[in-house]
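Novice: Provide a 3D model corresponding to the input given below.
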Amino acid sequence: MVLLVDGSSYLYRAFHAMPDLRAVPGDPSSPATGAIRGMINMLQKLRRDVRADYVACIFDAPGPTFRDALYPDYKATRSPMPPDLRAQIEPIHEVVRLLGWKVLNVPGVEADDVIGTLACMATARGCQTVISSGDKDLSQLVNPQVTVIDTMNDRTRDVAGVEAEFGVPPQLMVDYQTLVGDAVDNVPGVEKVGPKTAVKLLKEYGSLDALVARAHEVKGAVGENLRKALDWLPKGRALLTIRTDCELAEHIPGLPALDDIAVREGQDTEALKAFYEKYGFKGLARQLDTHAVPPELLEEHQSQRKLGPGPAAGGLFDEPDLSGRSQASTLHYDTVFTWAQFDEWLAKIQAAELVAVDTETSSLDEMQAEIVGLSFSVKPGEAAYIPLAHSYGDAPAQLPREEVLARLKPWLEDAARPKLGQHVKYDRHVFANHGIEVQGYAHDTMLESYVLEVHKPHGLASLAERHLGRTGIDYETVAGKGAHQIPFSQVPVDKAAEYSCEDSDQTLDVHLALWPKLQADPKLSFIYGLEMKSSETLYRIERNGVLIDAAVLARQSQALGQRIMQLEREAHDLAGQPFNLGSPKQIGEILFVKLGLPVVKKTASGVPSTDEEVLEKLAEDYPLPAKLLEHRGLSKLKGTYTDKLAQLALPRTGRVHTHYAQAVAVTGRLSSNDPNLQNIPVKTAEGRRVREAFIAPPGCRIASADYSQIELRIMAHLSEDAALIRAFREGEDVHRATAAEVFGVAPAEVTSEQRRYAKVINFGLIYGMSSFGLARNLGIDNAAAKNYIQRYFERYPGVKQYMDETRLAAKSRGYVETVFGRRLYLPEINSPNGPRRGGAERQAINAPMQGTAADLIKLAMVKVQDTLDAQGRRTKMIMQVHDELVFEVPEDEVEWVRVEVPRLMAGVAELRVPLLAEIGIGSNWEEAH
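Specialist: Next up is the predicted model:
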């Protein structure tokens, strides 16, 4: 097998996919390293996934090629390489060589041509070739011996794949590309001949040569444009054809035998370590300190571990130790089939200081998942799997599930026995489905990562690779993927055991690497403690769920359906013809061709856009776009909520049990799904009515408590602006106070319009709104908006100073912090890309406020739940939405909730301005507002 990597494609992908990493984190003057790290990651993964005897990574060499001589405008429209990427080219070449790859960059020859020539040579020698690239041009090289894989998009372009994707077989790809042209390389095709037309012509005529020979037969504009291009087409084809006959011998001696790109044994560990340390890749360097086993050999070793009633066979290599601890040199993974083994492991579990627990289940739906098996790890390298419900044909006899769980229940429910997991909220639900309320979860590796490195992935596989240098078995390896995926109960026990033991073992290992870092920083340790308490409270909220009135939703769906049909009729009347209101293409034809409305902006392909922003702009002057917007909004509301909410209710409870994703938003905010409670469009009357279906059961009421103007209060605290602080301390209407300051009038003289302007300014500046954005939002000219912002900053100089200082601090440190110390990383704050950098600067202003608000609602959530528990209240917390907590309250506790919940929420922190929580009570969620 020959593996050829399109290095030029890889390095651009690595540069744009990775954040703006630096050799010294947060120091913009140190070398950029994002593309280097991205290349290392991609190449190491590729070597694990594709086993090859010969490997080469091919880059474009600087300087002109034969194509430039053939056509001086070749690639003339390409933007120059970003300076930060150019500076990483030589280090990338260096590390690719150190990783054991042959690096090729042939003067005067493009990378594609080198790849084409090597692939042709390999085919002649009887070898299969895999080309790794995202460049579709390489599809013309595909044949039964040559395959192109696009790892970034999980796409394989073999003979069938090319035809399925482009509509023509690989041998016609050059003809296809010649007709279509290549805008990226500035190679014209036939005017107005796109992919569909090119495919149609080639299917009809068989080839480009046959088409050219019969060009006089092609009718219409296509024929006319084809005939105009006849003189150009030979040159276009020459430019687009990948050469397979380049003279490479002087650059690659010994190529006829492929010896020069044969896989090398081992790697230059010392040189690689020095490289990693130079560019700040400390984790990779520490991995090399432990052993220099190539990743693909380590994976092979791991895949050969034997599992059975006794310990797994010892390994050939130590696992990498990246946390300064002593780690076992072999892995001992047991599979528990007998009560004697169970008793032995139960004793180990009971004696251990900390135990990692992992569940294997029948479903990802945490409210309905049942346990298929359990694994435990008591120390690094030692774990056991207890299969309980594997049910395939020749599955081995397993211990009875209910009896095993009954024997484990006292330990699981003992708060004095510390436990550890990865995403423990899910496991809490799974155990609860079997009547076990787990106590004593002391740590969650997902949340440890979320607090320490919020901007990075928090899945166990990513954590193990990043912090331990360990690559494990993924779920799809044991269970398959897509339509062919099998339930975990059908996974063979030996595979399930290895997979699950590895999960619990890695969870323990990752914790041992991350926990000392959290302990070393009191602020992060506090945030982590808050996240752990929040996880337990969210589990309670999810478990409680909220009662849904299906009849109310059915009536709303019917009313919405009638209004949607009416809007369709009205839109057809305004257009003068029927059309599909869900088709952007038909909408574009009606708006811009038939009605001649102005084009606001175009899509990337040059077609007039019909997105929401465009329709909102057009709706200011034209009736049809307004109808389209209303139709879209109501259709989404019906499809997402009124039609589906009742379907999402759990039959045994009649309630919807949303899932709160705790480790997703970089600001610390929660998100919810199935259903998404955060995005109900409450700015419209129809959207607010959806909340009427969230009801209290008989004998109870719904209470909704939320913080008032929380982010403005946080801004006052952070900026220490005297005027803002005074307004909040004196209980003024802060928008009226702002209007009085900006418009230079007494507060009593502020008009409703001036207050509206001030409200937009107050919230707009928090979110980094520019004068242009403010002008568009208020419907005023840019100069007036700029003047308002200037006057705002004159009246609130502390806000301006805070914003300026925060930007500078973010650029220096690479992150900002909430009031409580949560770190919010900004990988693009020093990016050479202007829009990315600007976005990060706006985020630097807003993130501390959003993040502090998230911290406060979590503190409130935990405090209220603790109080409910301590006082034995029957009130249930059933939802958390943005800055709002929603409760199901027995009638006899309504007055207590009305008084105590706002008091508890306001008292969770002392800021420079008072916190204020307000509460409403009703028979449903909407009525409680």
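
Novice: Could you use CA atoms for every contact and neighbour count after this?
Specialist: Will do.

Novice: any idea how far Gly236 is from the residue lying farthest from the centre of the chain?
Specialist: Seen from the C-alpha centroid of the chain, the residue lying at the greatest distance (CA atoms, centre = their mean) is His216, 52.4 Å away. Distance of His216 to Gly236, computed by CA to CA, to the nearest Å: 20 Å.

Novice: cool, and Lys102?
Specialist: Lys102 sits 32 Å away from Gly236, going by CA to CA.

Novice: Between the two, tell me which one has more neighbours.
Specialist: Ranked by neighbour count (other CA atoms under 10 Å), Lys102 and Gly236 place Gly236 first, with 24 against 21.

Novice: The more buried one: what secondary structure?
Specialist: For Gly236, the assignment made with DSSP: H, G, I helix; E, B strand; the rest coil gives helix.

Novice: what sits against it?
Specialist: Contacts were defined as CA atoms under 8 Å, 6 or more residues apart in numbering; by that measure Gly236 touches Thr178, Gly181, Val187, Pro188, Gly189.

Novice: ok, so of these, who is nearest Met877?
Specialist: Gly181 (60.5 Å; CA to CA).

Novice: For the longest helix belonging to the chain, which helices and strands make contact with it?
Specialist: If you go by DSSP state H, the chain has its longest helix at helix 834-870. Helix 834-870 makes packing contacts with helix 522-544, helix 710-719, helix 752-766, helix 797-813, strand 815-817, strand 823-825, helix 894-906 when contacts are defined by 3 or more CA pairs under 8 Å, 6 or more residues apart in numbering; DSSP states H and E.

Novice: I'd like the structure of this one too, to check against the first:
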Amino acid sequence: MAQKKLLLIDGNSVAFRAFYALYRQLDRFTSPDGLHTNAIFTFKNMLDAIMKQTNPTNVLVAFDAGKVTFRTEMYQDYKGGRQKTPSELSEQLPVIREMLKDLGIKSYELKNYEADDIIGTLSKMGEDAGYTVDIVTGDRDLTQLASDKTTVLITKNGVGDTEAYTPAHMKEVNGVTPTEFIDMKALMGDSSDNYPGVTKVGPKTASRLIQKYGSIEELYEHVDEMKKSKLKENLINDKDKAFLAKKLATIDRDSPVEVTLADTKLQEPNIEDLRNLYERLGFKKFLAELDVNGTTSNTPETEKYEYLELTKENIIELDKISEKEVTFYLAMLGDNYHLAPIEGFSLKVGNKIYVSKDPVLLQENSLRQMLEDKTIKKNVFDIKRTYVGLHRLDIKAEGLDYDMLLASYLVNNENNSNDLGEVAHLYDDYSVKTDLEVYGKGKKQAVPDDNDFFEHLAAKVAVIEKLKTPLLEKLKDHEQDDLYETIEIPVSFVLAKMEITGIKVEASVLNQLGNDFAVKLQELEHKIYQQAGEEFNLNSPKQLGHILFEKLGLPPIKKTKTGYSTSVEVLEQLKMKSPIVSEILDYRQIAKIQNTYVKGLLDCIQPDGRIHTRYLQTLTTTGRLSSVDPNLQNIPTKTEEGKQIRKAFVPSTKDGYIFSCDYSQVELRVLAHVSGDEHMQEAFKSGYDIHAHTAMKIFHLDSPDEVTPLMRRHAKAVNFGIVYGISDYGLSKNLGISRKQAKTFIENYFEQYPQIKNYMDEAIKKARENGYAETIMHRRRYLPDIHSKNFNVRSFAERTAINSPIQGSAADIIKIAMINMQKKLDELHLKTKMVLQVHDELIFDVPKDELDTIKKIVPEVMQSAVKLDVPLIADSNWGHNWYDAK
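Specialist: Next up, the predicted model:
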């Protein structure tokens, strides 16, 4: 007879996690009649994963009946600090219960008791009846129920991602048994449930005491024997709180439930009711799971594809293929495709899908020729990833023609997942699972068995091809086909080549800098300790807070739950009060550079002596590129120590140069263009210093000679602040001036540049009408919050409507420049390589004999990238390393 297994689910906890998993997409998940559905949708996905993981015979989902329970009678403020359940979640809870009923799963709530008590009681009943029990929750309080027969699965990040708590795991994590955990909670209290424990007793102290005494009863039997200490004093003073906390923390395993184990038996689902419910909610994925025989599964069935496993023996089949369009997917385990293991591939040719776990087969003549043939168009998920992956196999891919990821990103760049399954789900196609569902996550990530892996690969190429036409049609409807074809696709090839080339980095320079920084840190430590009058842990906010605010008596600016805040923002405000603060800030800055850039970059140098960063082309909503593994766009430039890092970035030839060319004030030039403001356009056309020009306007000066450095700094802040929709409050804070003065600056600015104010008003109006903002190249940024009733949320959307066209257009301009620049380098057969892009700056590795040519052509190409109503200016510098090129 099969083992009986009881699954108990904490309904409120799982629903809460489900709601916030797709909280950012709240507006996208609504039913045809306007009901929010994000929690219902994710709850069902989580339920599917849980059912597959546990395979139960009996299931019950427990819900809280309300806020008033026997615990609130004991302690009125129990759970009193919790925020009210969002109305968008509350409206979904009854539908989740309805869905459970239709799925044949029992749900239950009990007046005056919590879901925890129902679960505690049913788990005891199950254990006594010989069941094995699994409990699923996000609340670690339920780990007290773990036993030899009961496992508590704590939900984590992804769907189906849980941590299993057994008595052994409890001992490992908390140092105590499950029942001792109740006593631990009694000493600690619980800020989430809003009940106190013993003053200043945290997890470590509580665990140590319970490990020693076994329970709070035994602890208090021996408390008088303890040495005199603040802990002893707190234990004695808070004895009543500790015993109350134990009562509140203890789950009632004998609550008067009116449900039996027989009631929890998993029933057959009601297919018709489920179909009606899914249609009402607009759940196409779950409708697709209801098969024609009237059955449903708790795990989505991937559409079955006929595929053939490719081997050396049957690869000859591909020699006979005459198609001029194929679909290809290269599978890699991990995000960093420069290093991730290549696990296999799939290829769709006509109606046949070929799959393989052997990437070396791609080097066989028939496959290599196909992949390197320009005349055969290839549909792929991600051109850049595919190009780099094939390059690692010594294959120069040609004919990569369609990129599903880029097409989807342009259609709606709010959804920037790079998982093929997740992207397909955005377009209501659930024929392919996500990589998380197939491979797992983090250390658990692994390639599944052949059948599952091959089916996953087959589904991927099928969906790439299937969604091609609808996605390209959406781009055409949005007038984005030109943006896709002439900017995003070409720049993906440019980026792929840049990434493959990489940039040479001298480890010896970084090591020397590391030694220099270590000496500086020691010197600063010594100075700080001298001024503090003692040594302490500089990296401990608690110890630093004690020194600054208690010992030295500096005024505390902000407090956190754990004590005084010692954030950079706080320390900046205290800088003038004591020299120790400036030294602490310097210490932190140098320590960050040491850890993040010296040590971090050393770890990223590959055997070829280069760093090969990855550019994320589909991450930002503005179209700007982001650099990761490592991030080379964020190397600090405001401090000398930060700038020194760039000395390690050198040309590939001994006497070569690093050449840098940077757009000058490109966002303000775009603003002048899109606003049509005559005064600002005239300033740029005449070659004026735009910040000095603005200073003259806002301070009512007659000559640029009257502009002081401070006035120019203030004007610069206004210029860039306006682009980002800054308020008088924000400007006053940035400049350290009164709000009234900041307001005057902004009023004077708009008086002198009236068409910029018109542009801003018009940008907000258009966004309200269209639901999105748009760049000059038709890149869209959707703004669902533009109609929000919440002032702060709506204001942010309005500011975004103003600055997205500016930032996005600047991003488009540098991409066009990169495409044109690569064409020019190829056309002239130069050995110079474009190696980095840092926002508005391009960096090149230049042989000595090509420097004069590069000096001429790079600014020319960048300045002619697009035609604006004002000139584009690009400033260049060069040197024997990146530091000297600035």
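
Novice: Tell me how the two chains score on TM-score.
Specialist: TM-score for the superposed pair, counting by TM-score structural alignment, normalised by the length of structure 2: 0.90. Supporting figures: 873 aligned residues with a CA RMSD of 3.4 Å.

Novice: tilt between the longest helix of structure 1 and helix 752-766?
Specialist: Counting by axes from the mean of the first three to the mean of the last three CA atoms, to 10 degrees, helix 834-870 of structure 1 points 100 degrees away from the direction of helix 752-766.

Novice: mean shift between helix 834-870 of structure 1 and structure 2?
Specialist: Using mean CA distance after the TM-score superposition for structure 1, helix 834-870 of structure 1 ends up 2.8 Å from its aligned counterpart in structure 2, as a mean over the superposed pairs.

Novice: Quick check: what element follows that helix along the chain?
Specialist: Toward the C-terminal end, the helix or strand that comes next after helix 834-870 of structure 1 (DSSP states H and E) is strand 876-881.

Novice: Let me know the angle separating that next one from helix 522-544.
Specialist: Going by the same axes, to 10 degrees, strand 876-881 of structure 1 makes 120 degrees with helix 522-544.

Novice: Looking at the contacts of Gly236 of structure 1, which one is closest to Ala416 of structure 1?
Specialist: Sorting those by how near they are to Ala416 of structure 1, with CA to CA, puts Gly181 at the top with 69.3 Å.

Novice: mind putting the helices and strands packed on helix 834-870 of structure 1 in TSV, mean neighbour count and distance to Asp6 of structure 1 included?
Specialist: Below are those laid out as TSV (neighbours: other CA atoms under 10 Å; distance: least, CA to CA, whole Å):
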stretch	mean neighbour count	distance to Asp6 of structure 1
helix 522-544	20	42
helix 710-719	22	48
helix 752-766	18	44
helix 797-813	18	34
strand 815-817	22	35
strand 823-825	26	32
helix 894-906	18	57
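
Novice: Number of residues surrounding His839 of structure 2?
Specialist: Residue crowding around His839 of structure 2 was assessed by other CA under 10 Å; the count is 18.

Novice: same question, Glu827 of structure 2
Specialist: 9.

Novice: And it? What does it align with in structure 1?
Specialist: Matched to structure 1 by TM-score structural alignment, Glu827 of structure 2 sits across from Ala870.

Novice: Next one: that match relative to Glu531 of structure 1, how far apart?
Specialist: When distances are taken as CA to CA, Ala870 of structure 1 and Glu531 of structure 1 turn out to be 20 Å apart.

Novice: Val682 of structure 1 in helix, strand or coil?
Specialist: With three-state DSSP as the basis, Val682 of structure 1 sits in coil.

Novice: dump the residue contacts of it.
Specialist: Listed by CA under 8 Å, 6+ apart, the contact partners of Val682 of structure 1 are Arg688.

Novice: And it, what's its match in structure 2?
Specialist: With TM-score structural alignment as the criterion, Val682 of structure 1 lines up with Thr637 in structure 2.

Novice: Show me where the stretch 301-450 of structure 2 has its strands.
Specialist: With DSSP state E, counting those that start in this stretch applied, the stretch 301-450 of structure 2 shows strands at 307-309, 325-332, 342-349, 352-356, 377-380, 400-403, listed in chain order.

Novice: The stretch 51-200 of structure 1 too?
Specialist: 54-58, 102-104, 129-132, 146-150, 155-157.

Novice: With distance to Val819 of structure 1 as added columns, please give those strands in CSV.
Specialist: CSV is the format used below for the strands of the stretch 51-200 of structure 1 (distance: least, CA to CA, whole Å):
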stretch, distance to Val819 of structure 1
strand 54-58, 48
strand 102-104, 49
strand 129-132, 47
strand 146-150, 44
strand 155-157, 45
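
Novice: can you tell which of those is closest to Pro387 of structure 1?
Specialist: Nearest of the strands of the stretch 51-200 of structure 1 (CA to CA): strand 155-157, 35.5 Å.

Novice: what does the closest one correspond to over in structure 2?
Specialist: Taken onto structure 2 by TM-score structural alignment, strand 155-157 of structure 1 occupies residues 163-165 there.

Novice: mean deviation of the matching stretch from structure 1?
Specialist: In the superposition against structure 1, stretch 163-165 of structure 2 averages 2.4 Å from its aligned positions (mean CA distance after the TM-score superposition for structure 1).
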